[in-house]
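Q: Provided below are the primary sequence and the corresponding predicted coordinates.
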Amino acid sequence: MLKNLPSESKAVAFGLTAVLLWSTVASAFKIALNYVPPIILLFGAALVSVIVLAVILQCQGKLSLALKQLAQLNLNTFLLGLINPVFYYLILFEAYDRLPAQVAQPVNYTWAITLSLLSVPILGHRLNRRDLLGLVLGYAGVVIISMAGKNVTGHLDPIGLALALLSTLLWAGYWLLNTKSKKDPIIALFHNFLISLPVLSLLILFWPTIEMQWHWQGLTAIAYVGLFEMGLAFVFWQLALKHTNNSARIGTLIFISPFISLFLISAILKEPLQLQSFLGLGFIITGVVIAQRQT
């Protein structure tokens, strides 16, 4: 069906598919976390992701190359695997476990603002007035969304909010460290998740008491997260970037995701949406757009 479409139309189709998939994962996170702790959610999702990425690489004829490159893994690759998925998703899932989804999900989008901050020491960029305005608007949105979360649960979880913000630091740092990588992005992601499995296995062995409820809803949510959030959505996004001559235009599609996600959170999780959630998200997206122009 897509074969006869122009290249830019294919890019939009792939980009929108990725955006729609990412719009569902906040709800999937919360459903899975109702049944299993963050460490089990991450291990299960990472395992599914490794299988999915291996199948994709096999279809592309790159699996043998990816396996051969395992012998060339260095310390930098191992560290990137520790950041994503191990530390990033553990912290993100813990934040989701503590916060309403309509708070954790928009706050996670401030990673693009964090990226502009980290680009100063790492890439030597300078913050100008536009960047500072983006930072102010973005983090003002975080404050507004925190108020919305307090209306939903009756209290504000400062640890959960701090973890959500810390996850943005890890995610932005991960992408900045990846700027010089020449490895195929899908192979790189496959290596990351492959590295994570033995690390997560050790963490599970030494983790404090783990309480789980083995229900089909939790297992389905784990598989969904591994299949779409950590696997197929990324592949569709890479295909979108491959088929476009204007990556900035395709990049703007991502801003549709958090708004769709809020409505899904309301419909699936039955969280009462707050006006502050939309207002705060508007501030965050505006801040991200302004900050990204320079980064």
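A: That came through fine.
Q: can we go C-alpha only for contacts and neighbour counts from here?
A: OK.
Q: sec struct for the residue most central in space within the chain, please.
A: For the chain, the residue nearest the mean C-alpha position is Glu229 (7.1 Å; Cα atoms, centre = their mean). Look at Glu229: counting by DSSP: H, G, I helix; E, B strand; the rest coil, its state is helix.
Q: isn't it right up against Trp22?
A: Yes. If you go by Cα atoms under 8 Å, Glu229 and Trp22 touch, sitting 6.1 Å apart.
Q: quick one, what contacts the residue nearest to Leu227 when sequence neighbours are not counted?
A: Of all residues not flanking Leu227 in the chain, Ser49 sits nearest, at 5.7 Å (Cα to Cα, 6 or more residues apart in numbering). Ser49 makes contacts with 190, 193, 226-227, 230-231, as judged by Cα atoms under 8 Å, 6 or more residues apart in numbering.
Q: structure B:
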Amino acid sequence: MSRATATATGFIAVLLWALLALFTVGSSPTPPLLLNTLCFGIGGIVGLIWAWATGSVPQMRTVPLRVYAFGALGLFAYHLLYFSALRLAPAAEAGLIAYLWPLLIVVFSGLLPSETLKAGHVIGAILGFSGAALIISGGGAGLSTEYLPGYLLALLAAFTWAGYSVLSRLVGSAPTASVAVFCIATSLLSFPLHLMFEETVFPTTALGWASIAGLGLGPVGFAFYVWDIGCKHGDIQLLGTSSYAAPLLSTLVLILAGIAAPSMTLLWATLLITGGAGVAARASFSSN
């Protein structure tokens, strides 16, 4: 596979992640842990089929257990927080806050050994968090206490995924096929917790089931595999930059689907969060 093809393959993940909020809303009223169980079960099966078809199964046996544990916990924690946030707050607004993770990855990376936290990183963080504050404050009209739990979970999700992504550099690399094990483990971890803490509620419509299938096949399934290929064999800087378009694309999808209404608050929050990530990324590129 050429570098250009691998980069284009990785960009598919950004397009799929733009559908994450849409499918999460469509899967309602399925509770978060059950949703984790179902969609990651689908994503894991997709990965196992892919690993078998490409002859990658033997590679999976060489991965250290700590890498599998770390990967599974990262996927489990982020998506549980994300799904919970979108059950408690408006999808567009909560999704935007969760999409602070590209910005946070850049900022956190600047704190690693041999890296430097530059002024552009700080400015980008201020812009991004200003966008989140605009949402939480209801566009300046006052604190949106009704949706505050959802917004806080979305913010925690952003920090969780950013921390997981940066710390994964210290844990060790793994072949793309290992993502299937991450997904299966996430599903198996979520199921007993669902039985302990949630009421079992399945979708009552074909749209609900289609949304769960869409999640498992796309944003929390196929997306992880194509992103891994892109990051390992494509232009990682170009892919990193493309990920900053995810919050913008996600918001546009929700508006086009009629789930979110266009507003100046949503517009400014989107521009601040996306722009903040771009400013921070530019600071990183200028130091290379």
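A: That came in fine, so what should we check first? What you are looking at is a predicted structure, and each value in this text was computed from that prediction instead of being measured.
Q: report the TM-score for the pair.
A: TM-score of the superposed chains, computed with TM-score structural alignment, normalised by the length of structure 2, equals 0.85; 282 aligned residues with a Cα RMSD of 2.7 Å.
Q: re earlier: so the helix or strand in which the residue nearest to Leu227 of structure 1 is found aligns onto which residues of structure 2?
A: Element membership for Ser49 of structure 1 (DSSP states H and E) is helix 38-60. Using TM-score structural alignment, helix 38-60 of structure 1 corresponds to residues 32-54 of structure 2.
Q: before we move on, what about stretch 197-205 of structure 1?
A: Mapping stretch 197-205 of structure 1 onto structure 2 (TM-score structural alignment) gives residues 187-195.
Q: next, the mean deviation of the matching stretch compared to structure 1.
A: When structure 1 is overlaid, stretch 187-195 of structure 2 sits 1.9 Å from its aligned residues on average, using mean Cα distance after the TM-score superposition for structure 1.
Q: swap in stretch 4-15 of structure 2?
A: Compared with structure 1 after fitting, stretch 4-15 of structure 2 has a mean deviation of 3.3 Å; criterion: mean Cα distance after the TM-score superposition for structure 1.
Q: give me the distance from that stretch to the chain's centre.
A: Averaging C-alpha positions (Cα atoms, centre = their mean, to the nearest Å) puts stretch 4-15 of structure 2 16 Å from its chain's average.
Q: just how off-centre is stretch 15-31 of structure 2 within its chain?
A: Counting by Cα atoms, centre = their mean, stretch 15-31 of structure 2 comes out at 12 Å from the chain centroid.
Q: what about it, how long is it end to end?
A: Its first and final residues considered, stretch 15-31 of structure 2 spans 25 Å by Cα to Cα, to the nearest Å.
Q: thinking again about what came up before, tabulate the contacts of Ser49 of structure 1 in CSV, adding columns for distance to Lys150 of structure 1 and neighbour count.
A: Listed next are the contacts of Ser49 of structure 1 as CSV, based on distance: Cα to Cα, whole Å; neighbours: other Cα atoms under 10 Å:
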residue, distance to Lys150 of structure 1, neighbour count
Phe190, 39, 26
Phe193, 35, 25
Gly226, 30, 25
Leu227, 32, 21
Met230, 30, 23
Gly231, 33, 24
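Q: take the residues you listed and map them onto structure 2. Which survive?
A: Shared with structure 2 under both residues aligned by TM-score structural alignment, their matches' Cα atoms under 8 Å, the contacts from the contacts of Ser49 of structure 1 are 190, 193, 226-227, 230-231.
Q: re earlier: and the helix holding Ser49 of structure 1, what's buried?
A: Buried residues in helix 38-60 of structure 1, defined by neighbour count with 16 or more other Cα atoms under 10 Å: 38-54, 56-57.
Q: which residue in structure 2 lines up with the residue nearest to the centre of structure 1?
A: When structure 2 is aligned by TM-score structural alignment, Glu229 of structure 1 is paired with Pro219.
Q: so that match touches Leu16, yeah?
A: Yes. The criterion here is Cα under 8 Å, and Pro219 of structure 2 meets it with Leu16 at 5.0 Å.
Q: name the element Ile273 of structure 2 belongs to?
A: Using DSSP H and E, Ile273 of structure 2 falls in helix 264-286.
Q: got the contact list for that helix?
A: Contact with helix 264-286 of structure 2 is made by 92-93, 96, 99-100, 102-103, 106-107, 118-132, 134-135, 138-139, 241, 244-245, 247-248, 251, as judged by Cα under 8 Å, 6+ apart.
Q: and if we set it to 7 Å?
A: Applying Cα atoms under 7 Å, 6 or more residues apart in numbering, the external contacts of helix 264-286 of structure 2 come out as 96, 100, 102-103, 106, 118, 120-121, 124-125, 127-128, 130-132, 134-135, 139, 244-245, 247-248.
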